[in-house]
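Chemist: build me a model:
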Amino acid sequence: MGASNSAEPKLSPEQREAESIAASTGALPMLQKAFSKLANPESNTVPLQNLQQCFGLNREGGSYNTENAPDSFPVLLDQLGSSLVDQFFVPDKEGISWIEFVKGYNNCCARVSASVSLNMVLRLFLALAGKANQPLHLEFESGDSDCKINGYLLPREVFLLLSMCWVMSWGCRGLKGKGDVSLPDLNHLVLSAIVSCGQVEGGLNVWDCDILSLEVQLPAGKFVTWVMSTVPCLPDCLRQYFLARLLSAVTTGDELGLSSSSAVGDISSTATHDYILTQGRAWAISITQRTTVNEEISRAFISGGDGIDDNLLYRASAHGRGLNRFWSNVEGYKGPLLILVTASSGDADESHESSSTNRKWVLGALTDQGLENKDIFYGNSGCLYSISPVFHAFPPSGKEKNFVYSHLHPTGKGYQPHPKPAGVAFGGTPGNERIFMDDDFSKLTVRHHAVDKTYQSGSLIPDQGFLPVEALISEVEVWGLGGNAAKDVQNSYKRREELFTEQRRKIDLKTFANWEDSPEKMMMDMVSDPNAARREER
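Modeler: Purely as a prediction, here's the structure:
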C-alpha cells in the first residue's frame, strides 16, 4: 500500500483546485476525454489551432444568409473560435496544458451569477468586434468578471450581439451536414432594447423604421438591466455553446473534434412555414424561461426545425375558427401550452390596406399546464408576451393567481340567468380580463395592466392607453411544449373519448328486433289512438 501510494503523482494545489471546480459541475470525465482527443501525444498539450477549430464555425464553403446584417457579420463569426480561445484559455509555448484546459472550462462554465455570465458574453463580443474592425463604445472598469461596464451600444451593435448569441444557441444543438447560416428576424428584440434603454428624438415608429440605421445610444447599464429583466437566459448561450463543442470533440472520431461532417447546417428550411411562431420569436421566448419549455422550443425550432408540426396542436386557419374547434384539438393535453394571437386594432387608415397589414401585432400566453373547461380563473403559473412588433415578457407578479380562463357554454343544463362568458382569457378578473378572446375567435379585447394583479405591469401593444382595445383576430395558434409524454397522454385521451362515443352510438339490435316491441310502434299507436290503452283496461 505504501509503495503504491508513493508511486502516485502528487497534484499541485492549483491542479487540485481546478479539477475540484470542474468536478462540481460533473464535467471532469468529459474534459479528460476531450483533452485526450485534442492533445498532441508528444507534448501532452492541446495545439492552439486544434482548440480554435473545436470552438469555431466550420462552414465548408457555406455562406451567411442575412437580410439586414452588416457586412462585418460573416467576419465576426469567422473569428468566433479564436476569440473564444483567447478569452478563456492561457496557452503555454507548446499549447494548452491540462491545467489551463480545465481552468479555461471553469472560466466559462463554472457556476456564476447571471450578471457575470453576461459580462463574459459582452467581453467576447467586444473582442469579436475588434477583430472585425467594428470597434464598440464599451469599457470595462477592470479585469474582474463582475466589474461595471461603461459606454453604450447602438441598435446595429445590439443586433450583432443578438445574432452572435443566436448562432451559438443554434450551433450547440449538434446539427449535421453542410449549408448556410441563416439568421431569423430579430427586430422585435432589438426594438425591445431600444424602447427600454434609449430615447429616440421625435419618437419611434415601431411599425416602420430602419432599425440598423438608428443612431440612438443605449447605455450599457440600462442594456444589462434589460437583458436581466427581459431575456435572462441570453448569457447561457455562451456556456451551452462552449460545452456542446467539447462534447462534440469527445463523441466524434476526428482528432480535431469538429469535421466537415459536423459543420454548421442549414436552418433555412423552417422559414418556409407561415406560422406565427417563427424561429426568431421562438428563440426570444425560449431565452425568457429556465424551465423544460426552453429545451422543448430549442429542440423544435432552433435545431433545424425537425418535428415542428408535431408541436402544433391548433391553428385557426387550418382547423377552423371558434372555441369548439379549438377545444377539440387542445383537450386532454397535460403540459405547457403556448397560445399566440395575431390581431389588428383597426387604428390604421382603412383606405391603405398595406398600412393596416403592417400594424398587426402578436400577443402570446404561456401556461404551465393544459387547459380546463371552467367558469373561473385557474392555474399555478404562466407568462404573457408582447411578441411583435416589440418584444416584452410579463411573468407572474405573485399577487394573484388568475392565470387562465377557458370556458365553453355548458351543454345539457337548464336555463342560467347569468351565464359566464365563453372564451379564453388571461389575467385580470371576471368581466375585466387583461386579455379576452371571444368564443368565435373573431374579437380580442386587451385591457390596461391596472386591472391585472396576476402578471407584471406593462403595455401589451404599442401606444396602449387606459381604455380597452378591441381588435380583430386574424390567426390563432396553440403549441404544445410538454414533449412526447404530454402528446402521448392526449392521444390516449382522444382514443378513449372516441371509444365512448362509439359505444353510445351502438344500438342493441336484439332488443328492437321485434316490431311489436319497438318504441317506434308504441309511438305510432299512441299518435293514431291515444285512448287505446284505456279501452283495453276497461
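Chemist: use CA for all of it now, contacts and neighbours both
Modeler: Fine.
Chemist: against residue 484, how distant is residue 225?
Modeler: 36 Å (Cα to Cα, to the nearest Å).
Chemist: again with residue 436
Modeler: Computed as Cα to Cα, the residue 436 to residue 484 distance reads 30 Å.
Chemist: so which of these two has more stuff around it?
Modeler: Neighbour count, other Cα atoms under 10 Å: between residue 436 and residue 484, residue 436 has more, with 25 against 14.
Chemist: so the more buried one is in which element?
Modeler: strand 432-438 (DSSP states H and E).
Chemist: helices or strands up against that strand?
Modeler: Here strand 432-438 touches strand 423-429, strand 443-446, going by 3 or more Cα pairs under 8 Å, 6 or more residues apart in numbering; DSSP states H and E.
Chemist: contacts for that strand, please.
Modeler: 323, 422-428, 443-449, 451-452 (Cα atoms under 8 Å, 6 or more residues apart in numbering).
Chemist: here is a second sequence; please produce its structure as well for comparison:
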Amino acid sequence: MGASSSTEQISPEQREAESLAASTGALSALEKAFSTLSDPETKTIPITSLKECFKLSIDYPNCEASFKPESFPALLNHLGPSILDHFFISDKDGLNWITFLNSYTKCCGRMPTSNSLNNLLKVFGSAVVKSGATTGMQIESTDADYKINGYLLPADLLMLLWMCWVMSWSSRNRQMVKENAMFGLPDVNNLVLSAVSSCVEGGAELNVWDDGILGSDRQIPIGKLHVWVLKTVPNLPECLVQFVHSRISNSASQQDVLEPSSSSSGDSHSIAPSNNYLLTPGRAWSVSLTLRSTMRDEMLKTCFAPDAAEVKENLLYRSSLHGKGLSRFWSNVEGYNGPILVVISATSEDHSWSIGALTHQGFVNKDTFYGTSGSLYAISPVFNHLTSSGKEKNFVYSHLHVPGYEAKPKPVGIAFGGSIGNERIFMDEDFSKLIVRHHAYDKTYQSGALFPNQGYLPTEAHVLEVEVWGLGGEKVKEAQNMFLKRELLFTEQRRKVDLKTFSNWEDSPEKMMMDMVSNPNAVRREER
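Modeler: The predicted model follows:
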C-alpha cells in the first residue's frame, strides 16, 4: 500500500502526506480504499479504477422547479472526470500512495471556506466546458495558485446548486454509486433569487415574483458570489468534500454497494414524500446549508428520506394536521428540549411567503423573552439567513394564558426578536395573524428583510400554515415521548374520583355545603 510498519522506512514526504490526511479523520478509510483500488503488482491505483469510482449514473424523471436548464444532464455526466482532472492527477502508471493522499487532501483537507468554494467552482466550470456549454467564469492558473473571475448567469447558478444537491444525495445514498438511480430535482429558486438580489446590480429592486429572472442574462459577479455564499450558505462547498469522501470510502466496500436493494431505485430516491409540507426538500436543503453537526443531519432527513414515515419523524406540529392555535401547538412541542425550527407560511398584499425561526432550545411558557441562541430565515420566495447579532438575547417569547387575575396581562402568542409589544415576529394565540416588523425594532438578530418588499412599517399578514420540526435527534425525541407519557398519566390520575367516598349522602360534600348555607351558625353552637 505504500505505508510501512516500520517508521524508519517512512520518508518525510510520506509522513507529511499521512499527517495531513489524518487531520481530516479519513486516513483509515483512505488505507482501505487504496488497498481495494490499487494494483498489487504496481502498488498504484489505475486511473480507470478512479473513473469508475467517481462515475455518476442517474436519472431524474421529475423536477419541482418550473425552469430547468437543458444542459444540466450533460453536466452531471462530466462531474466525475472534472474532479479527477483537478485533484487526482496521475502519471501513466496511476496514483501511488503518497500521490493518492495528497490528491485527497488537496480536495478535502482543512482549508478556508473560500478555498473550498474555489475548488467547487473549478469543478463546476470544467464540467460545463466538457458538456459543450459555455460559462462566463474565467480561471487564471499559475504554478502556485489560481484565481476565478468572471460571472455566472442565474441559470448557471441553478445548475451549480443542483450539482451540489446531487453530490449531497449521492453521499447519503450508497446505491447511487453503481445503480442508475432515479430521483427528482428540488426547487431551489429561493437560493438563486437570493444570490441575484444580493449580487446583481439593482437586484434589490427586482420583482422576485417574475419567473423570467431565472432565464435572464443578469450577471452574478464571482467576487460577490463568494461573499453571498460565505454569508448565506456557508456549507455549500462541503457538498464536494462529502461527495469525494463518500465515493472513496464506498470503494472499499463495493460488494456491499452492489447488493440488490429491497426496493426499486425510483422508490428509494423520490422526493415526493415531503412535497406536501411547507418544508419542501429544496427549502430544507437551503436551511441545512446554514447548519452544522446534528442539526444539519436531522434537517437532511427531510431532504433525502426514502419514505414519508421517516420524514414525519422530525415533524412535531403541523397546524393543518393538529389544529390551529397555541394550545394545540403546546400539546405537541412541550417537553422537546432540543433545537426546533418553526416555519410559517403567510400571505399579504396578494403574495404568499414563508419565514422561519430556529431556536436551539425547547419552548417554555414565560411572559418574558428567553433563549441563548437562534436564527431567523426568509425561506420563500427569497432565502436569507439572519443569525444572532450578539447585542441582545430576546430570542424567543412563548406565553400562554395563565389562571387567575393579571393586573398587566402580557401578550399571548409566539414571538422572535424585538421587545414585548414591538416583536420582530409575532404570531397570535389563534395562529391566524402574523405581525412582522422592521429590523430596527430588533437588536437580537441581524438586520435584513424577511420577505420581499418589506418596508419600515409593521406588516400584518394572514397565517396559512405553521410547521414545527425537531432537530435534536432520536434521544431528544425519546425524552419528549417519555415526558408526554408522564403528563398523560398524571392527567388521568387527577381525573379519577373515589366514588366510595361519596356513596353515603351524609358524608357527601354537597350535603355539607347545604347545611352550612341553611344554618351557618350550626358549627359554632356545636363548638360551645
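Chemist: re the thing from before, could you identify which of the helices and strands packed on strand 432-438 of structure 1 is most buried?
Modeler: Of all those, strand 423-429 has the most neighbours on average by mean count of other Cα atoms under 10 Å, namely a mean of 25.
Chemist: what range in structure 2 does that strand sit on?
Modeler: Using TM-score structural alignment, strand 423-429 of structure 1 corresponds to residues 413-419 of structure 2.
Chemist: residues touching that stretch, excluding its own?
Modeler: By Cα under 8 Å, 6+ apart, stretch 413-419 of structure 2 touches 326, 357, 369, 394-400, 423-429, 441-445.
Chemist: matching residue 512 of structure 2 against structure 1, which residue comes up?
Modeler: By TM-score structural alignment, residue 512 of structure 2 lines up with residue 522.
Chemist: and what of residue 238 of structure 2?
Modeler: By TM-score structural alignment, residue 238 of structure 2 lines up with residue 236.
Chemist: check the burial of that match by counting its neighbours.
Modeler: Using other Cα under 10 Å, residue 236 of structure 1 has 19 neighbouring residues.
Chemist: skipping its backbone neighbours, what lies nearest it in space?
Modeler: residue 117 (7.2 Å; Cα to Cα, 6 or more residues apart in numbering).
Chemist: with adjacent residues omitted, what lies nearest to residue 303 of structure 1?
Modeler: Using Cα to Cα, 6+ apart and skipping residues adjacent in sequence, the residue nearest residue 303 of structure 1 is residue 173, 5.8 Å away.
Chemist: if we can go back for a sec, relative to strand 423-429, how tilted is the strand holding residue 436 of structure 1?
Modeler: Strand 432-438 of structure 1 runs at 170 degrees relative to strand 423-429, counting by axes from the mean of the first three to the mean of the last three Cα atoms, to 10 degrees.
Chemist: what's the mean distance for strand 432-438 of structure 1 versus structure 2?
Modeler: On superposition with structure 2, the mean distance recorded for strand 432-438 of structure 1 (mean Cα distance after the TM-score superposition for structure 1) is 0.5 Å.
Chemist: where's residue 294 of structure 1, which helix or strand?
Modeler: Per DSSP H and E: helix 292-297 holds residue 294 of structure 1.
Chemist: average offset between that helix and structure 2?
Modeler: Its aligned residues in structure 2 lie a mean 1.2 Å from helix 292-297 of structure 1 after superposition (mean Cα distance after the TM-score superposition for structure 1).
Chemist: the top strand by length along structure 2 corresponds to what range in structure 1?
Modeler: If you go by DSSP state E, structure 2 has its longest strand at strand 459-470. Per TM-score structural alignment, the counterpart of strand 459-470 of structure 2 in structure 1 is residues 469-480.
Chemist: residues in contact with the matching stretch?
Modeler: Contacts for stretch 469-480 of structure 1 (Cα under 8 Å, 6+ apart): 276, 311-317, 330, 333, 335-346, 441-447, 487.
Chemist: mind checking which of the residues you listed are in helices?
Modeler: Per DSSP state H, helices hold the following members of the contacts of stretch 469-480 of structure 1: 311, 316-317, 330, 487.
Chemist: what's the farthest-apart pair in those?
Modeler: Spanning the widest gap among those are 317 and 487, at 21.7 Å by Cα to Cα.
Chemist: with that, I have no additional questions.
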